[in-house]
Each structure stands twice: as C-alpha cells, then as structure tokens.
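Enquirer: Pasted the sequence and its predicted model underneath.
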Amino acid sequence: MKITKRLQAKADAEGRKQIYLSAYTKVDGKSFHLTAKSEVYTLPVFFDNDKGIDLSKKRIIAPDVRKYHTEQLEKLNGIITAISKAETEVGNDKSVMVGDWLKNVVDKHLHPENYLTKEQKEKNKTFYELAEDYLVKKQFSYDHTKGFRVLVRAVARYEYFIRETDKKRKDFSFNVHTVTRDDIEDFRDYLRAEKDLAEEYPKIFENILKNYPANIKAGYGLIEGRGENATIKLMKKLKAFFHWLVETERTKNRPFEGIKIGCEKYGTPFYITLEERNIIASTPMPTKHLEHQRDIFIFHCFVGCRVGDLVKLTASNIHDDVLTYAPHKTKDEGEQSKVAKIPLSDTAKSLIAKYNGVDKKGRLFPFISPQKYNDAIKEIFTLAGITRKVIVRNALTGENENRPINEVASSHLARRTFVGNAYKQVADPNIIGEMSGHVEGSRAFSRYRNIETETLKDVISKIDKPTATKGDTDKREKLLAAGFTEEQVNMIMAI
C-alpha cells in the first residue's frame, strides 16, 4: 500500500502544518480512499511528498528547530511502520481495509492507552497516576495529602537522578510492579543524602526541578536537608501506599518485606503553663488580626485538637457544651475511628460567642492558613513577653538545642499545652485521649511524663519512709488479691 502525504491548508500559531496521510485500496473490484491525520506538524519549507520531512532542504537550521523536526520525522516514520505492520497482519483478506481502517491504525499507534482493557490500563498506570488514585480514594486531610505529595516529588527526583547518574539504568522508572527491596533501600539512602547530592550535582538537580512529570504538582525550587524523622515519615507513607496497592489488587509486588523503617525520635514536649496561657490571653494586641489569632490560639489551648481539625469546626460540632469531632489524622493513619469529646470551659464558650457569625464560611472562628497562623503565634508570644528558653530537638541533627519559645512556637504548641497540663492533673492517658483524640496505647503520652524537681523530691520522700512492716506486707497482698495493679497498690501504700 502506497501512503501519500500532503499538508493541511491551515497553519498553527507557529506557522506549522499537519501532515495528512492517504492511500487507496481495492476490495472486490471496488476502490476505497483511506485517510488519516498523522498529528505530525512541520514548517512547509521542510515538507517533502516522499519523506514527509526533509531537513536537507535548508543548509542553516536553528538547533531547536532541527531538534523539533527530527523528533517529528521519527514520529512519522513510526506511523508508517505501524501501517505496514497492520497491512501485513491483514494478509490476503483485504476486506477489512475500508472505511476508517487507516484512521484506526494510526490512532491506535499514537494512543495505545485508549485501546487497553480496564485491567491493562490499571497495570500500565505510572507511579504518579496510582498516587493520584490513592489520594482520591483515601480522601486524606489537607496536611496528610500535602505530605504525600512531598513524597511523590521526592520519588520523581530520585527516578530522574538514577537515570542521569547510572549508565546501566538509563531507563529506570519507579514502577510499582517491578521496584525491588534494593530500590526501596536505595531510595531511603537518597532521601537522607539528597541535599548533599544536590550540592554535588547542581546541574542535574537544576534540570530535575524543571522537569517533574507533567501529572504531578511541582514543588519549591530548592532542595532542603531533612533529618531522620522526616525520612522515616516519608518511608512510612510509601509503605502505606504499597500496602494499599496490594490490598486493592493493583499490584502483587511487596518490596517492603523485610525492611525495618524504625520509629521517629522526639524530645520531651514543651508547652506553656496555665499562667503563661493567661498572660497571652490578657495581653492587648496592636491589630485586630493579631487579636483574632490570639483568641483562636487561646481557644485552641482549651480544646487541644490538631490544627487540621480546628479549622473545620462549626457550631454543629457542639452539643450540650461539649465539642465533638472525628480526628482526621487517626483516619489518615488507618487507626480505628475515634471521636474526641471536650467539655467546653467558660473561657472557650465566651470566645465562641465573641466570634459568632463572623466567619463567612460558618466556622467557629475566622481561620487563616496554617502557616500564617503559625507566624502570628510567634509574634503574639513575643508581644506577650513569653520568651523563656526551651530545649528543642534539631530536626536535622537530632541534637538538643536551647531556643526562645517565641521563636519555635506553633499551632501544635496549643495541643501540647492542652495535653500536658491535663496530664499533670490526671495522668491517665485514656481519659485525656477521650478529649485529645489520641488512640488507646498511644506512645505520645510517655513523652508527657514530666520529670520535674518536685516530682523527684516527692519520690525520695516516699522511699525515705521506714521499712515496710508485716502489716504492710499483708495489706499489699490483700490489695493485689482484690484486683488492684502493682502501680495502684504502690500509690495506695504511699499515702
């Protein structure tokens, strides 16, 4: 079959015209004219009836123009090869080569994804397409979604870096069906060293940051260092993603088997005292904006929810002066659904009343973005004179540092203030968990066991008592027999 090429009449904005393909075929003595669009565009000066595109027609060609037309010629030659192959597969039965036969052959070559079965489409999806499916299906909170997109961009950078630096893996892709345990461990090492690699290979990373896959959102144009906690969090998100892929039968690959991710390490949580909270609440603010954010922060200290849940609260979350909501982070991490319940204090109720009807979206308060809220909190602390130094764990080095609390204050400090002060009153994590939304057995509470000087003195005073008598021993045994725990017995005996 002879394929004839011609240019369409209309040119695009760049002056290029599409090449049309046509051919004649005979079936049972009847002649049929077949046509198809090639989706190949060329400047008329380079068009050739035989070759389609002939760059030898002009001696001097700009590099970008030559590159474009070379790619278009390769595309055209691929189409011609596909037509020849389809004709060969037809064999002697030319009866099918009528109507849209040529059009369909070309379209199938150019857009094979449109001719796949549902199962084939799922199997051919890229990591990035599956990642979007994951986010759509799971409906994570804003913060969790944002964090997962950070992971997706890191995978894209890793994929590009491997292709650029490893000659044996020029075609490497983070394919969920073929990625191995070694790839996962190599990716973890990459996460730990990415900032150093960016400094060692500046040109490569300049290209990486400009060439993210088209279907993912580009991030900031800067590679920042990350500590071990950040690496662990990203690896946990990736592991959860692969678990979902296997669970939903999108893949059978289990590259995380045998890999230990580890747990994040945190310092003792710092928080403000009730006195400091009250100082902040009573400090006049120079602007309405800061007054609003100060009031929100004080309310935040009385309810202790995460900021992602805080900004969604409306009057519908309050029943009989009790605030109830479903913590989104619990859902994000696959924990059993839990509803947090917080009886509202008089201060919290007065703040709700103060802002009743102010927010146009019907929320309890006129919330702003989490980042602007954090910035406002730092300024509010400074204005209130809450500047004492606290020990914080450097996220990059893992070392403890002394920092002014107003420099490191954020929305999460309100949650810690609620939990920490409540924990001082009743060190029962299950009671506090009912209000804070922590799941039963959460490791977070172990960090709130504040070993203060007075506590240590109290312990010493208790162990300074006379040696236990036989009566004490009998009493202890009776209490244990009655079902009291060792810890409860110790508390009773210490009184």
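Expert: Yep, it's here.
Enquirer: switch to C-alpha atoms for all contacts and neighbour counts from now on
Expert: Fine.
Enquirer: So the residue nearest to Y355 when sequence neighbours are not counted: helix, strand or coil?
Expert: What sits nearest to Y355 in space, not counting adjacent residues and going by C-alpha to C-alpha, 6 or more residues apart in numbering, is F365, at 5.9 Å. Assigned with DSSP: H, G, I helix; E, B strand; the rest coil, F365 falls in the coil class.
Enquirer: And here is the other one:
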Amino acid sequence: MASIKRYISSKVEGNGRSEIMFRLSLSKDIKLRLKTGIYIEPSRFNPKTGAISKPRANQKEISEIKDTERKIRDLEDYIYDLCEAHTLAELTKDFFEKEIYRFHNPKKERKPKEVEAKLQKKFVELVEEFPDKRGLSEWRHRRYGVLSRSLHRFELYRKIKRRLPYKLDFEMFTTEVLEEYEEFLRNEPAIFDKYPKIFEEFPAETRKARKSRRPFEKGDNTIIGIFACLRTFFKWANEEGLTKNSPFARYHGKTTERYGTPIYITIKERDIIADYDLSANKPLEVQRDIFIFHCCIGCRISDLMRLTPANIINGYVEYIASKTKADRSDVIRVPLTQRAKDILEKYKDVEKDGKILPFISSQKYNVAIKKIFKTCGITRIVTVLNPTTGEEEQRPIDEIASSHLARRTFVGNLYKKVKDPNLVGALSGHKEGSRAFARYREIDDDLKKEMIGFIE
C-alpha cells in the first residue's frame, strides 16, 4: 500500500513561499521524492504533521489556504489512484512528474463547433494569434512575428510561381513543402531582387525605412529558429484537434542550432573599461556605466531595460526573466557588487523615465558598446562562428561586442570560478541542465600552457 508524507522545500522563492513536496513510499525499498507544484508560506506548514494552519482574521488568506489544502488533498487522491491503476514497474519518478503536470494542466474538452470556428481562420492568422493564446513572452512574440511575416511572403511567392495550392493551410504542409519553405528562406535576398512587391506588405526587415529593406542572407541558426516556432505551432494544432498532419515527423532538414564557444571579456578587461576616463564624451560614459552594471548582474537585455527601482531589494536586484516566465516564473535574485551599487548611486538623481538607469534603445546601446571597446583599447582578435556561413573567422572583439556579451561575461567568469551550472544558473536564470553551459566548459589558456609544460 502506497503512502505519502508531506514536507516542505528548504528553498524559499522571491514571493516568500516554498514548494510542498511529497515523499511517496511505494514499497519498503522504493521511495520517491516528488515536487507538487503547490506553494505555501513556510510558517503555515507544520513539518511534523504536514498540516496547514490558517490565520484567524485574514479572510483572503484563509480562502487561499483552503484552496491550497484542497489542491494538496486532490493531488494525493490522484496519486493514490495512479498507484492502484498501474504496476510497480510503471510507477517511476518520470511517470509521476508527467502525471502531476497533467493534474495541474488538464486538457480542456472542446466542442466541435469551436474547432470548426478556428479552422475557418486563415492558417497564418492562427500563427499570429498563437503567442497570445499561449501567453508567450515578448521575446517569443517577436520570433512568431518573424515566422508569420515569412509565411505571408511564402504564400505570395507560391501564388506568383503558380504553385498549387498556394494558400497555406494545415493539410498542404507536406515534407516537400517544408523543404520548399526552407529553400525560400535561404534565397530571400535574390527573391527580393526579382519580386520586391512581395516584401512591401510583409517586410523581412522591420526597422523603419522609406522603402522595404533587402533581407539579409539567413544562416542555419536563423532558419532553425523559424522552423522551431513552426514545429511548436503544429504540435499545438495537433493537441487542439485542428489537424492530424505532422509534417515534421518526416522532415530531415537541419534541426539543431550550432554555436561557437561563447566570447566574453575577462574581469581585468571589464575593469579597464570601467575605469577608463570617458569624461570628454558624457553620452558614451553613461552607456559604458550601463554596460558595466549589465556585466555585474548578467540578465538579458530585455530584462535589463525594464528594471525599475522597485527591482532593487535589500542589496539585490530581483526580477522574473521575461523570456522564460511562461514556462518558469522563478524569481532571480542577484546580489549587487559595490561597483554596481556605485553606478546606481551615480545616476540616482538623473532623469531615467522610472527606470534604474538612463537607457537608450537596444540598437543604439549595441552601437555604443562597440565604440566603447574600441576607445578603451579592448580590440584583441577572437575566433567566432559566422552565423550565416557557419565557418569560423577571426575578428577584433570590438566588432562583435554587443549587449549579450555582458551576460556572457557575467556567466563565463562565474562559471570559471564555480564550475557548477546550477549555482550559476540561480543567478543567470538558466534552467537546470541548460545546454548553454556546455559551451562554457572550456579549459583556461593558462591551464593549457601549464599542461603543455608537462611534455616539454
């Protein structure tokens, strides 16, 4: 007979709550620790009995705790039912994790009329609505914007070429059409030269210009990113009953993004930039200070530019990563170094539109970073992977410097010292097991020289 014992995680989230955990005993020798996905204030949980205490007067909190208590009981009943319905060999940790996810995210039954109403919409219209329906982050909204505009252009191109059916729908997407779509994306610069009207209504480049910009040549990583969005959309459409077509099941194009070793600056180089006298160029000095602050907290540029004084709490910067908040809403807390605190103090009385620092647009910020590197003499040659050709090339670091280099500098220098991706991930927002950390597992040049010395 299975038994469940409740306990509470020692980890306290940024909202002051901890996750209730289950210790599931299936037999004398088989015991599993399970995350419930249900959180509570630690003071409300009795570790001896597993009971949840209620406040006396706060009716709102009482209601919330009753709801939590009900969810816990329902989840326990659900797990007991699973234990009775399955063999011991089937009751693995992975099995329970999937079932707990289903418990919290039950599939909604949909009426045929609702499905029919969706199918009456144009294929690309459904693609455009998809990010809102899934509550995706602003970053993913932009990626689906790239996808939907390219699908519009692909549809117009098929119409010009009289390829039937030219209208995109779920069923016409065969493996061959996917291959044709990939070829279209790779050849867009040449297609623009021949059929510029295709790009007038649905431009490949959305930055402001008097006329449609000629699209840049797309590399493998860009195309793989577009196809990843389309694959996710088809998976959703299958789950919603909109189609049974799964064109990616037989698609054999490139599916894995390829990146080179992450380029970042050393702490010494960071300090050279931080201490360089830029007083003769005040606007550049401001952006230099923002870049150094960026190196000290390591967030993505989208998160940096939305930080306000409310995100600074007791010497920490606290935020939820916008890119991943739809999947994980963990609060990231990064202690502020003295250098970071000094930068905030320097600009505390400067007009910042409610932000923590006087930001400019991300595009202008990237231009400024390149100029800062060149001015400060940080121009060493680095080997990078050309995102379009996929070939390696040697370039001065100031030419490739950007806002993301600040994040890589934060992660790379921490990882050099700590070597624990989970500890670094707690500060950077990378999820446990992130493939991004594999790229930081490089041996330092100093250590390489030392090793070579062994065979001299």
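Expert: Cool, the structure landed. Computed from a predicted model, the values in this text were never measured in an experiment.
Enquirer: Map the residue nearest to Y355 of the first structure across to the second structure for me.
Expert: By TM-score structural alignment, F365 of the first structure lines up with L357 in the second structure.
Enquirer: same check, this time on W244 of the first structure
Expert: Using TM-score structural alignment, W244 of the first structure pairs with W236 in the second structure.
Enquirer: Just the strands from the stretch 301-450 of the first structure, written as ranges.
Expert: 318-319, 322-325, 340-343, 389-393, 400-404 (DSSP state E, counting those that start in this stretch).
Enquirer: Ok, which of those comes nearest I80 of the first structure?
Expert: I80 of the first structure lies closest, by C-alpha to C-alpha, to one member of the strands of the stretch 301-450 of the first structure: strand 322-325, at 62.0 Å.
Enquirer: Can you give me the buried ones in the closest one?
Expert: The neighbour-count check on strand 322-325 of the first structure (16 or more other C-alpha atoms under 10 Å) flags L323, T324, Y325 as buried.
Enquirer: What residue in the second structure is paired with the first one?
Expert: Spelled out, that is L323 of the first structure. L323 of the first structure maps onto V317 in the second structure, by TM-score structural alignment.
Enquirer: Return the residue of the second structure aligned against L383 of the first structure.
Expert: Aligned counterpart of L383 of the first structure in the second structure: T375 (TM-score structural alignment).
Enquirer: check contacts around that match.
Expert: Contacts for T375 of the second structure (C-alpha atoms under 8 Å, 6 or more residues apart in numbering) come out as none.
Enquirer: distance of it from L385 of the second structure?
Expert: Separation of T375 of the second structure from L385 of the second structure (C-alpha to C-alpha, to the nearest Å): 25 Å.
Enquirer: Next, the residues that contact the strand of greatest length in the first structure from outside, please.
Expert: Scanning the first structure for the strand with the most residues, using DSSP state E, yields strand 30-42. Contacts with strand 30-42 of the first structure, where a contact means C-alpha under 8 Å, 6+ apart, come from 16-26, 53, 69, 72-73, 75-76, 79, 98-103, 106.
Enquirer: residues in contact with the match of L323 of the first structure?
Expert: Taking C-alpha under 8 Å, 6+ apart, we find V317 of the second structure in contact with I297, N311, I332, R333, V334, P335, L336.
Enquirer: cool, K236 of the first structure as well?
Expert: Contact analysis of K236 of the first structure by C-alpha under 8 Å, 6+ apart lists I261.
Enquirer: where's it relative to I380 of the first structure, distance?
Expert: Look at K236 of the first structure and I380 of the first structure: by C-alpha to C-alpha, they are 35 Å apart.
Enquirer: and what of L222 of the first structure?
Expert: 30 Å.
Enquirer: I261 of the first structure now?
Expert: Note on I261 of the first structure: its distance to I380 of the first structure, by C-alpha to C-alpha, is 38 Å.
Enquirer: Neighbour count for these two, which is higher?
Expert: For I261 of the first structure versus I380, the count of surrounding residues by other C-alpha atoms under 10 Å is larger for I380: 25 against 16.
Enquirer: I'd like the distance between that one and K146 of the first structure.
Expert: In terms of C-alpha to C-alpha, I380 of the first structure sits 27 Å off from K146 of the first structure.
Enquirer: With P284 of the first structure instead?
Expert: Between P284 of the first structure and K146 of the first structure the computed distance is 35 Å (C-alpha to C-alpha).
Enquirer: And S302 of the second structure, what's its match in the first structure?
Expert: S302 of the second structure maps onto G308 of the first structure when the alignment is built from TM-score structural alignment.
Enquirer: my guess is G241 of the second structure contacts V115, does it?
Expert: Yes. Using C-alpha atoms under 8 Å, G241 of the second structure is in contact with V115, at 7.0 Å.
Enquirer: Give the equivalent position in the first structure for T409 of the second structure.
Expert: Aligned partner of T409 of the second structure by TM-score structural alignment: T417.
Enquirer: picking that back up, return the distance of whatever helix or strand comes next after the longest strand of the first structure from the chain's centre.
Expert: Sequence order places strand 47-48 as the next helix or strand after strand 30-42 of the first structure, per DSSP states H and E. From the chain centre to the centre of strand 47-48 of the first structure is a distance of 49 Å (C-alpha atoms, centre = their mean, to the nearest Å).
Enquirer: ok so, going back, what's the closest of the contacts of V317 of the second structure to E99 of the second structure?
Expert: Nearest to E99 of the second structure among the contacts of V317 of the second structure, with distances taken as C-alpha to C-alpha, is I332, at 27.5 Å.
Enquirer: so who does the equivalent of that closest one over in the first structure touch?
Expert: Residue pairing (TM-score structural alignment): I332 of the second structure is matched to A340 of the first structure. Residues in contact with A340 of the first structure, defined by C-alpha under 8 Å, 6+ apart, are L323, T324, Y325, A326, P327, G433, E434, M435, S436, G437.
Enquirer: residues near the residue lying closest to the first one once chain neighbours are set aside, how many?
Expert: Spelled out, it's L323 of the first structure. Leaving aside its sequence neighbours, L323 of the first structure sits nearest to I342 (C-alpha to C-alpha, 6+ apart; 5.1 Å). The local packing of I342 of the first structure (other C-alpha under 10 Å) involves 21 other residues.
Enquirer: With R153 of the first structure instead?
Expert: So R153 of the first structure, with other C-alpha under 10 Å, has 19 neighbours.
Enquirer: That one maps to what in the second structure?
Expert: Using TM-score structural alignment, R153 of the first structure pairs with R149 in the second structure.
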